[in-house]
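Asks: fold the following for me, if possible:
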Amino acid sequence: MTPKLRDLTARGRVLLATTANQALLGPVSGGIPREYVRSIAERIYQPRIARHVSESVTRTEATVERYDFPADFPPQFRRSKAFDERHAHRLHDVLVSPHSGLVWLPGGPVLEESYGSLIRSLGWGDIRHEPLLPVRRLTGRPVVAFAPTGYYHWLLEVLPAAVFALSVEPEALLLMPENVPAYVLAAAEHLVGPARILRLDDIAHVDTCLLAAVEPMSGFVQRAEIDRLRTAFPTDPTDAKAIYVSRLKDHKRALSNEAEVECAMREAGVTVVYAQDLSFERQRALFAGARTVIAPHGAGLANLVWAQRAERVIEVFPPAWFNDCYARLSRNLGIDYDYVVASPTEEGRCVAPLDRLDALLNEGATAGC
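Replies: Below you'll find the predicted structure:
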């Protein structure tokens, strides 16, 4: 087979797969990634996009933020991030998913800013099924998506987007599924009150919605967003010298020696907490008042956005896994950050190094004398 024939064969297979996708999934889902809008601002010149947009406002300015990690930290701790200017848009005659916050035009395309990125929507956060769900036509007041996308992404992506959207349209309804975690409902009631919460499992075809663009690089949180959250949720700190955010109740992700770590923490005078057992208000107050936070890598550390008195964070990474999102969040808030790496076990679990944790705690105690 000649190179040209090989190329034509490969292109033909892709075309066949695309055609089959569209036949099976419909014009919206089947058209991803060919039919999607990465940036409304970039495509506003197109009439089919422009007729759905009545207003665009700047949500955050373009900026570069830097994270001053110690020189001996390895290079995977990223020292800077360039953020593009992001916007919020008042849209008309669009479809909105209460499950993920995804927004798309009737018949497509998908507006990726509503969910973050194409990579996310096709990969770990796959939502291609959502345009196939039943649709309910809603008329009346504007809506803002308030999707329960898991604590980390909800707190650091969905919540600040909703707060900004409500600043543009203060009388909007918050759209969410029928069943949501208690923290989602508590935050919604704080923001708009029970009467303006719209709970729906069907896709909503709405007259108007406010779309505040989500950062496409999940894990990077601008300082402006942190300040926006703190302003929207003022918190009275609960005084706590040091807390350990245990994952003992998370059987799939707990350290294999989690119980031993808890004992060591208590002996060191550290308060052991289970974030999943705490109300949204209690989590805010606890993290707002803690001086030292120790935790395995996990969503509980997203609560660092509420930290007002924190001086130090110690994170336990599992082996062969690294994500510096909480390291950057700590440094963004001016909190000293350190970490340890757990050791793997034959069963595929991991063991936190108690001696290293103890040394770091003693080091912090000595520094505070």
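
Asks: when you work out contacts or count neighbours from here on, use the C-alpha atoms and nothing else.
Replies: Fine.

Asks: where is the longest helix in this protein?
Replies: With secondary structure taken from DSSP state H, the chain has its longest helix at helix 3-29.

Asks: list the buried residues for it?
Replies: For helix 3-29, the neighbour count (16 or more other CA atoms under 10 Å) marks 18-19, 21, 25-29 as buried.

Asks: one more: stretch 246-264?
Replies: Buried residues in stretch 246-264, counting neighbours by 16+ other CA under 10 Å, are found at 246-248, 254-256, 258, 261-262, 264.

Asks: quick check: the farthest pair among these?
Replies: By the measure CA to CA, Ala254 and Ala264 form the most distant pair in the buried residues of stretch 246-264, at 15.8 Å.

Asks: which residues are in contact with stretch 239-257?
Replies: Residues outside stretch 239-257 that contact it (CA atoms under 8 Å, 6 or more residues apart in numbering) are 258-259, 262, 265, 269-275, 286, 289-296, 300-301, 349-352.

Asks: separate out the buried members of the residues you listed.
Replies: For the contacts of stretch 239-257, a neighbour count by 16+ other CA under 10 Å gives the buried set as 258, 262, 265, 270-273, 275, 286, 289-296, 300-301, 349-352.

Asks: show me those residues that map onto strands.
Replies: 271-273, 290-296, 350-351 (DSSP state E).

Asks: and of these, the nearest to Leu122?
Replies: Nearest to Leu122 among these, with distances taken as CA to CA, is Pro296, at 28.2 Å.

Asks: distance check, that closest one against Asp239.
Replies: Using CA to CA, to the nearest Å, we find Pro296 at a distance of 22 Å from Asp239.

Asks: quick one, helices of the stretch 151-300 of the chain?
Replies: With DSSP state H, counting those that start in this stretch, the ranges of helices along the stretch 151-300 of the chain come out as 151-153, 159-168, 182-192, 223-232, 258-267, 280-289.

Asks: save those as TSV, and put in distance to Glu85 too.
Replies: Below are those laid out as TSV (distance: least, CA to CA, whole Å):
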stretch	distance to Glu85
helix 151-153	20
helix 159-168	14
helix 182-192	25
helix 223-232	12
helix 258-267	42
helix 280-289	29
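
Asks: now the second one, please; I'll put the structures next to each other:
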Amino acid sequence: MSRLPARLQPAWPLLKRVHRLLSVLAGVVYRPFGRFLGVRGLPRTATTSSAATVERDPDVTLHPGGPAEILDRGPAQGSPPAHWVFERGRHAEIPARYVLDIRDGRLVGDFGASVTPGGILDYQTSGYFGLQGWREHPVFLHPRLPQVEQHDGTLLSLAARGTAGNYYHFLYDAVARYGVFEEAMPGERVDAVVVPHASGYQKQILELAGIPGPYVQPRADRTIRADRLLVPSTPNQDLDAPRSATEWLRKRLPPSGATGTPTRLYLSRGQLPGARRYLQEADLWPRLEAQGFVMLDPGTLSVQEQIDVFHGAEVIVAPHGAALTNLTWSRPGVRVLEMFAGTYVHLGLWTIAEAIGGIHYRYLVGTGTLPEGREPTGIVDDIDIPADVVLAELDLLLAQ
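Replies: All right, here's what the predicted structure looks like:
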């Protein structure tokens, strides 16, 4: 969505439906020819669970990790009360963790689709945004797989949808899966790790987390083939921030002990159109500043500085955005107010707060509507909430 030109972003819901339909139709045409195209042939079929993949392909084994997690969350507090997105997220069942071990495995595109030598797409470790089944997967959009890049030895894949350019997905859908690998295969050594590492924050996080290289950059125009491919399970597929992932990140990337960081934060997204800006920021900010808030763009800080600032914060007000992923390092007792456009409500930051426990969280949804059960349409829509409404909600939060 963020890659679309601004003029096309309002058409995102229609374009997504077309994308899914084209994947289905193209797959019907192209899949039967996969057997004739060698390593670049499309998967001929798929499974909905990795256990089924193991049963159907003798070149695949599964290394069990930690147990399943049942998450029952209390109701999220905010306005309007009991918003259906948060109500739907109150219960989640996270499958048991594992690592899939594929001999002569293929990893497709920057979304990291896992394909076995028998031509099976392991859909459980290859999920993509907004799909209703494996036949809609974008791996089927083209007649054959992208150009193959051969790697000798054992590769560990941390690649997944969204991890190439989003701070939230990189932390929870890529880096946190290294914990699954360590848990399921303790002491196992690999020859390289497939993980996005082109940006500064990605390199910093990998170093802070102690994930050794060498690294291989997943690319949309490449299929990575390895003698042995290890693929950890993806427990954050539904934005659930399971406690196992949250706790691993908190322990693996601890605060430095820095003092003197601001205790009241307002996170700004700036005022560029098409960037989910908060429209009334010029009205709200002077009134927050008078209450001791500091305006912050976390993207201007190093990763360690972001960890330290959020660890020391006592109150955080912010429009929805990936910067709030840093709640991962907040302490119980912090108070958080997250603002949304009415057309795009996202539970991923609330689930982090719930996983930590003891965080006082409130949401505030602005103008626009998102019909119940519908896919969000306004991913980059501006947030339109009068400053007086925000301050009133902040008073409720501080009074909790």
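
Asks: and the TM-score between them?
Replies: With the length set by TM-score structural alignment, normalised by the length of the first structure, the two chains reach a TM-score of 0.80; 345 aligned residues with a CA RMSD of 3.5 Å.

Asks: on that earlier part again, among the helices of the stretch 151-300 of the first structure, which is nearest Arg43 of the first structure?
Replies: Taking CA to CA, helix 159-168 is the member of the helices of the stretch 151-300 of the first structure nearest to Arg43 of the first structure, at 20.7 Å.

Asks: okay, the angle between the closest one and helix 182-192?
Replies: 20 degrees (axes from the mean of the first three to the mean of the last three CA atoms, to 10 degrees).

Asks: now do the buried residues in helix 159-168 of the first structure.
Replies: Buried residues in helix 159-168 of the first structure, counted by 16+ other CA under 10 Å: 159-166, 168.

Asks: helices or strands up against it?
Replies: Here helix 159-168 of the first structure touches strand 143-145, strand 203-212, helix 223-232, going by 3 or more CA pairs under 8 Å, 6 or more residues apart in numbering; DSSP states H and E.

Asks: distance to Leu229 of the first structure for the buried residues of stretch 246-264 of the first structure - can I get that in a markdown table?
Replies: Below are these laid out as a markdown table (distance: CA to CA, whole Å):
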| residue | distance to Leu229 of the first structure |
| --- | --- |
| Ser246 | 25 |
| Arg247 | 25 |
| Leu248 | 29 |
| Ala254 | 29 |
| Leu255 | 31 |
| Ser256 | 35 |
| Glu258 | 32 |
| Val261 | 32 |
| Glu262 | 31 |
| Ala264 | 34 |
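
Asks: which of the residues you listed sits closest to Thr139 of the first structure?
Replies: Closest to Thr139 of the first structure out of those is Arg247 (43.9 Å), distances taken as CA to CA.

Asks: and that closest one? What does it align with in the second structure?
Replies: Residue pairing (TM-score structural alignment): Arg247 of the first structure is matched to Arg269 of the second structure.

Asks: any idea how far Leu211 of the first structure is from Tyr151 of the first structure?
Replies: In terms of CA to CA, Leu211 of the first structure sits 20 Å off from Tyr151 of the first structure.

Asks: those two: which is more packed in?
Replies: Leu211 (27 against 19; other CA atoms under 10 Å).

Asks: just checking, Asn303 of the first structure is part of a helix?
Replies: Yes: assessed with DSSP: H, G, I helix; E, B strand; the rest coil, Asn303 of the first structure lies in a helix.

Asks: before we move on, back to that, nearest to Pro106 of the first structure, of the helices and strands packed on helix 159-168 of the first structure?
Replies: strand 203-212 (8.4 Å).

Asks: what about that closest one, how far off from the second structure?
Replies: The superposed strand 203-212 of the first structure is, by mean CA distance after the TM-score superposition for the first structure, a mean 1.4 Å from where its aligned residues fall in the second structure.

Asks: contacts only, for Ala355 of the second structure.
Replies: 241-243, 246.

Asks: now stretch 245-258 of the second structure, how far from the centre of its chain.
Replies: Centroid displacement of stretch 245-258 of the second structure relative to its chain, using CA atoms, centre = their mean, to the nearest Å, is 18 Å.

Asks: in space, what's closest to the most centrally placed residue in the second structure - neighbours in sequence excluded?
Replies: By CA atoms, centre = their mean, the mean C-alpha position of the second structure lies nearest to His169, the distance being 2.6 Å. With sequence-adjacent residues excluded and distances taken as CA to CA, 6 or more residues apart in numbering, His169 of the second structure is closest to Thr163, at 5.0 Å.

Asks: quick check: the one you found vs Glu281 of the second structure, distance?
Replies: Distance of Thr163 of the second structure to Glu281 of the second structure, given as CA to CA: 29 Å.

Asks: follow-up on the earlier one: can you put the buried residues of helix 3-29 of the first structure in CSV and add distance to Ala172 of the first structure?
Replies: Output for these, formatted as CSV (distance: CA to CA, whole Å):
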residue, distance to Ala172 of the first structure
Thr18, 38
Thr19, 39
Asn21, 36
Leu25, 32
Gly26, 30
Pro27, 30
Val28, 26
Ser29, 28
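
Asks: Ala275 of the first structure pairs with which position in the second structure?
Replies: Under the alignment (TM-score structural alignment), Ala275 of the first structure pairs with Pro298 in the second structure.

Asks: Leu229 of the first structure too?
Replies: The equivalent of Leu229 of the first structure in the second structure is Leu249 (alignment by TM-score structural alignment).
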